[in-house]
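Undergrad: please find the sequence and the predicted model below.
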Amino acid sequence: MSGIILLLQFIAAVIMLPLHILNFLGFWDAIIKKLFPLFYNKLCETYNKSMDEHKRGIFSNISDFSGPSKELRLLEVGCGTGANFKFYPSGCKVTCLDINPNFQKFLSKSQAKNDHLIYERFLLASVDNMTSVADGSMDVVVCTLLACSVPNIPAILKEIQRVLRPGGAFYFIEHVASTDESSWTGFFQKVLNPSWSLIFDRCSLRKTTWKDLENAKFSELNLRHITAPTSVKLIGPHIIGYAVK
């Protein structure tokens, strides 16, 4: 089976040869950083419709984690286009963080549509190095569809725990590797992952993010596996939930 997977990976790489050449020459990263937000903006419209029930369910208790002042300070890492804003409670103070500045024009449109929130600031930074966010300064951190493109998930979880106050919560929705290695989804995730990662800005189909969350030192972890109602079966396997510091 591994031989078949390697052969199919090679065929996919040949089909994507022009992109691999651009990547080898050092041009592809700049190109994808500009193109990916355009694609992701469209994807989020479709994804939000299919995931609306799940998102409303998971974010329904965010207000429970308001701080002693009753204000809710929320940091969304990898905020992208701001697709989660409509699910946050009114008056929530939101700080946005993303490593790609090309998302900002889409982010501004989402902020204008969701004026029930208070937008504190936008930080251009990597989630594994949030030096501009103070220790224990956030009640809630939200991360959706980001872990798939981060090389070191334990590092980002450590940073998230650092910026959360004691008793604060980390909310997550992530597509992950299929837990059934013998399934067609698992098979094609293995075959297409190298080319997929190149096309979709380092996104991996094979992340086992739930294991990193289980190994992180949260006081409470509420995590469940679901099959997302998305037309792209490769990203159907999801984990969804929240963890308490």
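TA: Looks like it arrived, so ask away. Numbering: from 1, shown residues only.
Undergrad: please count neighbours and contacts with C-alpha atoms only from this point.
TA: OK.
Undergrad: could you say which helix or strand holds the closest residue to N102 other than its chain neighbours?
TA: Leaving aside its chain neighbours, N102 sits nearest to K34 (6.1 Å; criterion: Cα to Cα, 6 or more residues apart in numbering). Using DSSP states H and E, K34 sits in helix 28-58.
Undergrad: show me how far that helix is from its chain's centre.
TA: From the chain centre to the centre of helix 28-58 is a distance of 10 Å (Cα atoms, centre = their mean, to the nearest Å).
Undergrad: which SSE is immediately downstream of that helix?
TA: That would be, after helix 28-58 and using DSSP H and E, strand 73-77.
Undergrad: next, the angle from whatever helix or strand comes next after that next one to strand 73-77.
TA: Downstream of strand 73-77, the first helix or strand assigned by DSSP H and E is strand 93-98. Orientation check (axes from the mean of the first three to the mean of the last three Cα atoms, to 10 degrees): strand 93-98 against strand 73-77 gives 10 degrees.
Undergrad: here's the one I want to compare it with:
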Amino acid sequence: METSVLLLRVCLALLAMPIYLLSFLGIWKPFCEKIFFPYFLEKLSVIHNRKTHRQKQDLFRNLPEFASTSGELKLLEIGTGCGTNFQFYPAGCRVTCTDINPHFQQTLTRNMKQNQHLRYERFLVAAAEDLSQVPSGSVDAVVCTLVLCSVLDVDRALREVLRVLRPGGVFYFLDHVAADRSSWKYFWQQSCFPTWKLVFNGCCLTREIWKNLEQANFSELKLQHISVPLTWTPIKPHIIGYAVK
């Protein structure tokens, strides 16, 4: 099995050799962050939203229940990207957007204009592991979809989520994860891992993010494993759910 994985990794690396060369020359990363990844993510988000529309509706159905005693709901979205989750948030919700990549502005602005039922507070350029611009205990809800797969430190990101949430606040998550280790899906994830991570801006295919969530200090965790029918991709296995501080 290990030999087969190694051989497939070499084959994929050879196919992606121009990207590896651009990366070696220091050209790929800025090009990826500014042009390729925003374009790719916009296209993927449309498909992913269509495939997970019902699950997202169910996921965010209880979001109004976590509004503060004044009835106001303050929401922080980590890794907002193109803003594809806006349509699922309740009217009047005050949204603060964050992303480590500032180059999503065009699509993000378009989605904001299409979702005028929300109140947009500000956009912060920030990594999930460092939300120091957000005061502790200041938000009712945190949302993070298709982000924990690519952060540098999942546990540190979850600690930041807990810090910014008020007591009783909620964290919503949806992300692709590692398949069962005995499955062919996991074999393909292992095989694609190095090239996929390089091409798609640090996205990791084999993270068992549910374990990080189980070990975080949430008082309640509702988590479900699902399969999203994304044809010909190694990112079908997902987790979805919410956790209460």
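TA: Cool, got the structure. Here the structure is a predicted model, which is why all the values come from computation and not from measurement.
Undergrad: how close does the equivalent of S4 of the second structure over in the first structure get to G26 of the first structure?
TA: With TM-score structural alignment as the criterion, the equivalent of S4 of the second structure in the first structure is I4. I4 of the first structure is 30 Å from G26 of the first structure, where distance means Cα to Cα, to the nearest Å.
Undergrad: what is the helix holding K34 of the first structure packed up against?
TA: Counting contacts by 3 or more Cα pairs under 8 Å, 6 or more residues apart in numbering; DSSP states H and E, helix 28-58 of the first structure is packed against helix 17-25, strand 237-244.
Undergrad: can you tell me the element L205 of the first structure falls in?
TA: Residue-wise, L205 of the first structure maps onto no helix or strand under DSSP H and E.
Undergrad: ok, back up a step: you'd agree the residue nearest to N102 of the first structure is up against Q104?
TA: No - in this structure K34 of the first structure lies outside contact range of Q104 using Cα atoms under 8 Å: 11.4 Å.
Undergrad: assess the claim that N217 of the second structure and A243 are in contact.
TA: No - with contact defined as Cα under 8 Å, N217 of the second structure does not reach A243; the gap is 9.6 Å.
Undergrad: between the two, which one's more packed in?
TA: When N217 of the second structure and A243 are compared for neighbours, A243 comes out ahead with 23 against 15, by other Cα atoms under 10 Å.
Undergrad: residues touching the more buried one, list them.
TA: A243 of the second structure makes contacts with V170, F171, Y172, F218, S219, E220, L221, K222, as judged by Cα atoms under 8 Å, 6 or more residues apart in numbering.
Undergrad: how many residues are close by the nearest residue to it once chain neighbours are set aside?
TA: Spatial nearest neighbour of A243 of the second structure, excluding adjacent residues (Cα to Cα, 6+ apart): L221 at 4.4 Å. If you count neighbours by other Cα under 10 Å, L221 of the second structure ends up with 17.
Undergrad: please, which helix or strand holds L221 of the second structure?
TA: Secondary structure from DSSP H and E places L221 of the second structure in strand 220-227.
Undergrad: how close does that strand sit to the first structure?
TA: Superposed on the first structure, strand 220-227 of the second structure shows a mean distance of 0.5 Å to its aligned residues (mean Cα distance after the TM-score superposition for the first structure).
Undergrad: list the helices and strands that strand packs on?
TA: On a contact count with 3+ Cα pairs under 8 Å, 6+ apart, strand 220-227 of the second structure meets helix 209-215, strand 237-244.
Undergrad: by how much does the last one deviate from the first structure on average?
TA: The superposed strand 237-244 of the second structure is, by mean Cα distance after the TM-score superposition for the first structure, a mean 0.3 Å from where its aligned residues fall in the first structure.
Undergrad: quick one: distance of that strand to the chain centre.
TA: 11 Å.
Undergrad: over to the shortest one?
TA: Once both centres are worked out by Cα atoms, centre = their mean, helix 209-215 of the second structure turns out to sit 15 Å from its chain's centre.
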